[in-house]
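Enquirer: Here is a sequence together with a model predicted from it:
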Amino acid sequence: MQTDHQLDQQLCFALYTAAKSATSAYRESLGEIGLTYTQYVTLLALWERDGRSVSELGEVLHLDSGTLSPLLKRMATTGLIERRREGDDGRRVTIHLTETGRGLQSRVNDIQARLYDAVDMDAEELAMLRTLARRFFESIGDARDGLEGPTR
């Protein structure tokens, strides 16, 4: 099997540059309302379903606790979310939107609309790209799990 080593033929590079461009475009627009990209996706998850546990947020966002904990702390400090201890022993922590966090949704919707309008792709192409990106993510995760082999 012959492999092509040209940079512009590498799938990983195409995905890298596309992701970098997308996050950069969002970063600039989100900065106008004081959000980072990871705060933005965290808010998206909470707008979808408020009151998620910290572990559930980590799973949904694909973030480890070393990244998620400081992120949630900053978001609580800026008044976007509040953390609540749940259960008899208080070990389960759930994350809830504040009025400020809920209030950003319409501004974020405007940013999303502006960015989608700026992309030279129609709705069908964007839907296909999203589907393929998700499928690639799941597939590469399965392949990576298979390459790691049994643990000792």
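Expert: Everything's here; your move.
Enquirer: rest of the way, CA atoms for contacts and neighbours
Expert: OK.
Enquirer: the helices in the protein, which residues?
Expert: 11-31, 37-48, 54-61, 65-77, 99-103, 105-118, 123-148 (DSSP state H).
Enquirer: Figure out how far the third one is from the centre of its chain.
Expert: Helix 54-61 sits 10 Å away from the centroid of its parent chain (Cα atoms, centre = their mean, to the nearest Å).
Enquirer: and residue 79, what is it in contact with?
Expert: 98, 100-101 (Cα atoms under 8 Å, 6 or more residues apart in numbering).
Enquirer: which parts of stretch 20-36 are buried?
Expert: Using 16 or more other Cα atoms under 10 Å as the test for burial, stretch 20-36 gives 23, 26-27, 29-30, 35-36.
Enquirer: With distance to residue 81 as extra columns, can I get these in a markdown table?
Expert: Shown next, in a markdown table, are those (distance: Cα to Cα, whole Å):
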| residue | distance to residue 81 |
| --- | --- |
| 23 | 22 |
| 26 | 21 |
| 27 | 20 |
| 29 | 21 |
| 30 | 17 |
| 35 | 13 |
| 36 | 14 |
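Enquirer: Of these, which is the nearest to residue 138?
Expert: Nearest to residue 138 among these is residue 23, at 20.4 Å by Cα to Cα.
Enquirer: got another, please set it beside the one above:
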Amino acid sequence: MKEKTIDYALRATWQAVARMYNEEAGKFETTMATGFTLLSIDPEKGTPSTALGPKMGMEATSLSRILKTMEEKGLIERKPNPDDGRSVLIHLTEFGREKREVSKGVVLQFNDAVKQHISAEKLKHFFEVTEIINELIIEKKIYNQEITTNTNIS
């Protein structure tokens, strides 16, 4: 049997999770992207539109389409930022808050189901591994610097 690569395991798992979330979101006439956006907006103070993309790891063009659709559906509203007249805050409407709670419940249900099948120790290691992978990428230690093989990162 061929050994799976790390990127394959990450990609295949994320695609399965995304499919699952989109199926669940479809029951509520929404999408995973909308749910993720709802969860990323501060429900009390709103979130600057310029901070939302980086917070979600999304490109501005993709986020703009999602926000436009969300605004059309009455989930969000854009308001001038009182601290910075040049920027806009994205606020949840009452309907957006309701949908945010649904999204939050779906995410928590997923987390609870996983925690029932995976020990706390294994989950701790999982998060440690994902953190290291992210650090390697952020610090450009994969393709922009030479990495010695068989290095044990722990």
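Expert: That came through, no problem. In this text, all values refer to a predicted model and were calculated from it rather than measured experimentally.
Enquirer: care to give me the TM-score?
Expert: The TM-score (TM-score structural alignment, normalised by the length of structure 1) is 0.77; 143 aligned residues with a Cα RMSD of 2.8 Å.
Enquirer: thinking again about what came up before, show me which of the contacts of residue 79 of structure 1 are buried.
Expert: Among the contacts of residue 79 of structure 1, those classed as buried by 16+ other Cα under 10 Å are residue 101.
Enquirer: Which of the contacts of residue 79 of structure 1 are retained in structure 2?
Expert: Mapped onto structure 2 and checked by both residues aligned by TM-score structural alignment, their matches' Cα atoms under 8 Å, the contacts of residue 79 of structure 1 keep the contacts 98, 100-101.
Enquirer: With residue 10 of structure 2 as the reference, measure out to the equivalent of residue 132 of structure 1 over in structure 2.
Expert: With TM-score structural alignment defining the correspondence, residue 132 of structure 1 maps onto residue 129 in structure 2. When distance is defined by Cα to Cα, to the nearest Å, residue 129 of structure 2 is 11 Å away from residue 10 of structure 2.
Enquirer: So between the two, which is more surrounded?
Expert: residue 129 (14 against 11; other Cα atoms under 10 Å).
Enquirer: quick one: the corresponding residue of structure 2 for residue 34 of structure 1 and residue 21 of structure 2, what's the gap?
Expert: Under the alignment (TM-score structural alignment), residue 34 of structure 1 pairs with residue 29 of structure 2. Distance of residue 29 of structure 2 to residue 21 of structure 2, given as Cα to Cα: 12 Å.
Enquirer: quick one: buried residues of the longest strand along structure 2?
Expert: Counting by DSSP state E, the longest strand found in structure 2 is strand 84-92. Buried residues in strand 84-92 of structure 2, counted by 16+ other Cα under 10 Å: 88-92.
Enquirer: Which residue of structure 1 is paired with residue 105 of structure 2 in the alignment?
Expert: Using TM-score structural alignment, residue 105 of structure 2 sits opposite residue 110 in structure 1.
Enquirer: ditto for residue 72 of structure 2
Expert: Match for residue 72 of structure 2 (TM-score structural alignment): residue 77.
Enquirer: what about that match, how many residues close to it?
Expert: Residues lying near residue 77 of structure 1 (other Cα under 10 Å) number 11.
Enquirer: got it, and the one 5 residues further on?
Expert: The local packing of residue 82 of structure 1 (other Cα under 10 Å) involves 19 other residues.
Enquirer: Was I right to think it contacts residue 101?
Expert: No. With contact defined as Cα atoms under 8 Å, residue 82 of structure 1 does not count as touching residue 101 (9.6 Å).
Enquirer: about what we covered before: list just the nearest of the buried residues of stretch 20-36 of structure 1 to residue 9 of structure 1.
Expert: Using Cα to Cα, the buried residues of stretch 20-36 of structure 1 come closest to residue 9 of structure 1 at residue 23, 22.2 Å.
Enquirer: and the closest one, what does it touch?
Expert: Taking Cα under 8 Å, 6+ apart, we find residue 23 of structure 1 in contact with residue 37.
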